[in-house]
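[1] Turn this into a structure:
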Amino acid sequence: MEGREDVAGFIAEFAGTDRYVFDYLVEEVLQRQPETVREFLLETCFLDRLSGPLCDAVTGRSGSRETLDVLYRANLFLVPLDERCEWYRYHHLFADVLETQLDAAARDRLRALHRRASDWYEARGERTEAVRHALAAEDFERAAELIELAIFGMQRMRQELTIRTWMGTLPDAAVRRRPVLGIGLAGVLASVGEFEGLEERLREVERGFAAITAAGDTMPEGIAVADLAQLPRVPGLVELYRAALSQVRGDMAAGVRHAERVLELAPPDDHLARAAAASLLGIAYWSEGKLELARARWTEGRDGLMRAGHVADTLGASIALGDINLALGRLREAAHIFEYALEVSAAQRSPVLRGTADIHTGLALVLREQNDLEAARRHLLASAELGEGARLPQNPYRWWVADALLRQDEGDLDGARAVICVDTWRSHRSRN
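    As a prediction, the model looks like this:
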């Protein structure tokens, strides 16, 4: 830092490639280590976290736990991650320097080390880490297989963005030969609103499934399936995503046809596909003003999502179902639906589930209809306090409407008018 005027800026921008720290770490630290230690450091520098068993698997040698203990006691830029010192990480500056010391041969070997790390994590059920290392190793067939085995569970946990990132690294050819992975990716794309090219992908999945069906007991050449348990779900899921695509395009009639086809094709125990199809039918009936039919279908959808273990989606279905009951004047039933949804949300560990703020807003609307204005205001404030991460995109509109109606009932007509004007202006701005 000597001779620098902007010391704070220099510290903020400091990185492992900086000449000063680079020279110090290479000449005064790395080169002074025994050959076995230097080799260990270079073979493990790519790991985000280190343990004795993991390093044994990666390096192919035993005694890594003792090596880590020695490095830690020698203050060799090793940071413990737990109180028992079973897991460590390298200081990021030191890891940066170690990676710069890898020559071409070492970088080729690095792919093999990543594959070993992937195997180790997969054997312990840590599939996310296994996928990450398989992709880093450029072992794309293995990565595709691991993603196929993980994708449906990750969708349940709403980890679509992680899957989408993986798919950006994975060659498309590795996906196209796998109908189960392909239908999983179609679901991810639909969830994040990427409908461009979805129909083409669905046709490809259909062709792969048809080839498997025609081949009987043998897997046809050029087709691969890792998660055989998901294979019977494929036809129903193809129709499900076609139903969603039709509704996005505004073709409600086609959406209804495809959704009804899901209920014909999906196995009885495929609660997720059947629930999603019922919910899409509920949307179609709701848009046509057929509220009783919409209510019945949304009830099926919510209950099926709960059976499938998709708790976050259950909240979304509960919001729609509560709003329909509110529109039908079924205030007690609407209140019960929202209250149960809050219990479901509260039973989950942090962070607060997305949609929880919307449930508070819905309950405020019900309580306002029941003339319990004080309780309605409490739920509206609770909705606002939960913040953006706990709300769905439509909640701001519903919140402003509920606030305006409450202000009107409380006798604050000027405040109600001001809220509606703000809401109208914000809605206009978001559309433009």
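[2] contacts and neighbour counts: CA atoms only from here.
    OK.
[3] and whichever strand or helix holds Ala210, which residues are buried?
    Take DSSP states H and E as the rule and Ala210 turns out to sit in helix 198-215. Residues Leu198, Arg201, Leu202, Glu204, Val205, Glu206, Gly208, Phe209, Ala211, Ile212 are the ones in helix 198-215 that count as buried (16 or more other Cα atoms under 10 Å).
[4] Give me the contacts around the following helix or strand past it.
    Moving toward the C-terminus from helix 198-215, the next helix or strand (DSSP H and E) is helix 234-248. By Cα atoms under 8 Å, 6 or more residues apart in numbering, the surrounding residues in contact with helix 234-248 are 179-180, 183, 186-187, 190, 195, 199, 202, 205-206, 209, 252, 254-259, 261-266, 273, 276-277, 280.
[5] another one to check against the first:
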Amino acid sequence: MVARPRLSRLLSRSAAAAVTLLSAGAGCGKTLAAAGWLAGGADGRCAAWLTLDETDNDPATFWYDVLLALQVADAVPAGSQLGLGAVTRPSVLVLDDVHELREPAALDALGRLVEHRGPALRLVLATRADPAIRLHRLRVSGRLAEIRADALAFDAAEARQLFARHGLRLTTPQLRALLERTQGWAVGLRLAAMSVDPADVGGGIAGFTGDQPPVADYLAAEVLDRHPPEVQEFLLRTSVAERISGALADTLTDGTRGRHTLERLAGDDGLVVALDRRREWYRYHPLLRQMLHHRLSTDNPPLAAEMERRQAIWYGQHGAPVEAVRRASVARDWDLVARLLVDAALPRLLSPEAPALVAAVQPVAEQALRDPSMARLICSAAVRFHRHEYAAMDRDVGDARRRLGSVPADLRVSADVALTVFEAAAARARGRPSDLVGAGAHALALLEHAAAPDFAAAPEYRVIVLNGLGIGHLWCGHRQEANEYLLAAAGEAERLDFELPYVSALSHLAVADAVHGELDTAAERARHAVALAERHPPALPANTSAAYLSLALVHLQRAEWRDAGRAIALAAAASDDESDRSARLAVAAIQMRLLVEEGHTGQALAIGARLREQMLAGDAYTGLLAGWVVAAEAEALVAAGRLPAVLDGPAPGGRAQLCVARARLVAGQSGQAETMARALAGDPAADLETSVEARVLLALIAEHRRHDHAAVEALTEALALAEPEHVRRPFLILRDRLGALLRRQQQLVGGSADFVEDLLAHLVPPDGPAGSPLAEPLTDRELIVLRYLPTLRSNSEIGEDLFVTVNTVKAHLKSLYRKLGVANRRDAVRRGRALGFL
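    Okay, the predicted model is just below:
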């Protein structure tokens, strides 16, 4: 006997009610709860007890037993003739096992007792199911107190006391595991305490399940066998479901009364629980479900597999494709797994459900080497994609594509789209934007001919494909096409609530905005993308590198050096997962520009040489990135004074041409510099920074020639273009020549006065950038560990949260300290805050 004073207090607090209903399933502790309260004095009431049985279905027997119980307890005088009015002493009568009353006459007798018990008599009804009497009248009038299974469940302190009585001392995790498995069910805990060997507590807890003989025998005798055969069959068939609705139950049982049956079961034992207020979804007690499922699997394996298949198809039809795949995998129906994957679930690899989906297809994927069927190869490709093993994924996709002709006709389109999506991912990982565009165009053509009702994932595939097309066109340098596809992807992703592709589309739109000088829009989109991505930390890296990259571009153009350094470091960490080579190259190219501003021209040129070599291995060197690298190299050469190398070298793109023009101006070739600058200033396709800087150069050239009016006019145009977006960098490049010109502009021209003042303030300190990016970027896991450091959690606690060992945490910390250039946790926090990581 475990003392449970909280239940006694609960029974005492319900004393104001005429009737207390203790209603819960078998083994929930109803009897001992009432007995413990009576043993504690029952609030000074005279205590009577009657355990009902089958014989009490005879009203005469029922009334005789009630009267006898009251007489034994001295609640009524001996010889009383069933006069409840004779109960004048404050008394309580506990009627245990009220569920044994099934006959209408007996239930009528119980109803009369409840209604005519007399003011001195309080009733406590302990039952596995609410009796069919008019309890609603008592409930409405406030004369009914109800104590149900949730209140009777053991809490941690009570469970610890129970195990101590059995000589078992459990750790907190062990106790938590048993409480979760038993849901605090009294008999479940008692059986666990009896079955666990004190010499091997961990093993005993691991082996304590619903199919263990003592538990299974109790549940069979006290729960399953008490139901009629049709309900037993219902319970067995539906035990495959971790949660069950009426509609799913009907599918599994070929019935039409699933919801009614579940409602009745939930009212009967307390081992079937409603999960929502509308009572649409239910769950079975974990131990009960284990017992039922074990019996079904043992007695009728084909039926168990068929139930799993039906469940898989049902979930596929009701918008839960990952669960559908998981159930098909449990059924070991590999063809169904593949069909559900390509038709409905594969886009969820770009969602927080990705780990669950990969775990579901893993058993199929592991067989691909032994039996490379289409189903196994597609599952293997999905696993490889999730792990960023793109070379192995490519091999699977190639083998699968050769088998595409053998796929059933109704599956061929979705299978082709799935394979093309994998091919696009490989192109993105390798930094081949033109291949990405080609794959996207093929997939989009397929989707435009797909029949949506037969192809559940078509809208999500379309979002992925549009996003990929937009990214490919962006890095190829096709701004209009990139914007069209990315805007379409963002709009459709938002409508579908497909968050991670939405984040990706917003991030790359922000890059396009920043490149072309729409800085406020770029910053707004990028920050919105980061905020959305932070809802799903495990998916953060692959989806925010472009957002941070766009912020770096914004800060660079605004000469906000410290913020630019922070954004570059975050972009580098976010692109560390190998899923987007173009993004990694872009981060390095932008880092070159910041290094030039800091005066580290040698570092910038070394990065440029490596980038040129890497980009030539793909096709990235022909697009936007090539222009960035060439321009950054040219800026570094001009800053280093290596003018011949700039004048003689190739200079594709407006930014690089500006560097050549600047070099010519510095070299005294003002005529050629003017020709180049004027062409760039008049180019309608030039981005904002290029247009502003071209006019700044024209102003400087005019000033050099003492054409004062032309200088003022060119500078006025440059200021008018730059001021709305606060573009400062073009005015700071030749700071030693521009200061006097800006001061004269301030005196002669009234417009842009505040902006000119702001530029002059930036020209005063010659120190350049205040903050620099890390030489070696932090990985995503190092960033996460860094964010734990201000919490003062121990290394072992951080490891528990991240599901890694304490040694792994220590390894991350060692690398983190090295990259930050610090020796301890406190300095790492300070450095992290200075760099904007915290």
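[6] coming back round to it: from the contacts of helix 234-248 of structure 1, which would you call buried?
    179-180, 183, 186-187, 190, 195, 202, 205-206, 209, 252, 254-256, 258-259, 261-263, 265-266, 273, 276-277, 280.
[7] Which residue, other than its chain neighbours, is closest to the residue nearest in space to the middle of structure 2?
    Geometric centre of structure 2, nearest residue: Pro352, 3.8 Å, by Cα atoms, centre = their mean. Nearest non-adjacent residue to Pro352 of structure 2, counting by Cα to Cα, 6 or more residues apart in numbering: His536, 6.6 Å away.
[8] mind listing the strands for structure 2?
    19-23, 46-51, 91-96, 121-127, 144-148, 244-245, 272-274, 281-284 (DSSP state E).
[9] Deepest-packed of these, please.
    strand 19-23 (a mean of 25; mean count of other Cα atoms under 10 Å).
[10] Where in structure 1 does that strand fall?
    Under TM-score structural alignment, strand 19-23 of structure 2 has no counterpart anywhere in structure 1.
[11] which residues sit in contact with Arg695 of structure 2?
    Ala677, Arg678, Ala681, Ala714, Leu715, Glu717, Ala718.
[12] Repeat the analysis, applying 10 Å as the threshold.
    674, 677-678, 680-682, 701, 711, 713-719, 721, 730 (Cα atoms under 10 Å, 6 or more residues apart in numbering).
[13] Over to Arg417 of structure 1?
    Ala404, Leu405, Arg407, Gln408, Asp423.
[14] Pipe those residues into CSV and attach distance to Met306 of structure 1 and neighbour count per row.
    Output for these, formatted as CSV (distance: Cα to Cα, whole Å; neighbours: other Cα atoms under 10 Å):
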residue, distance to Met306 of structure 1, neighbour count
Ala404, 33, 23
Leu405, 32, 21
Arg407, 36, 19
Gln408, 37, 15
Asp423, 34, 19
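[15] and the two most separated of these?
    Gln408 and Asp423 (15.0 Å; Cα to Cα).
[16] circling back to that earlier point, of all the strands of structure 2, which one is nearest Gly210 of structure 2?
    It is, among those and with distance given as Cα to Cα, strand 281-284, at 11.6 Å.
[17] distance from the closest one to structure 1 after superposition?
    Once superposed with structure 1, the aligned residues differ from strand 281-284 of structure 2 by a mean of 0.7 Å; criterion: mean Cα distance after the TM-score superposition for structure 1.
[18] how distant is that strand from the center of its chain?
    Taking Cα atoms, centre = their mean, to the nearest Å, one finds the center of strand 281-284 of structure 2 at 24 Å from the center of the full chain.
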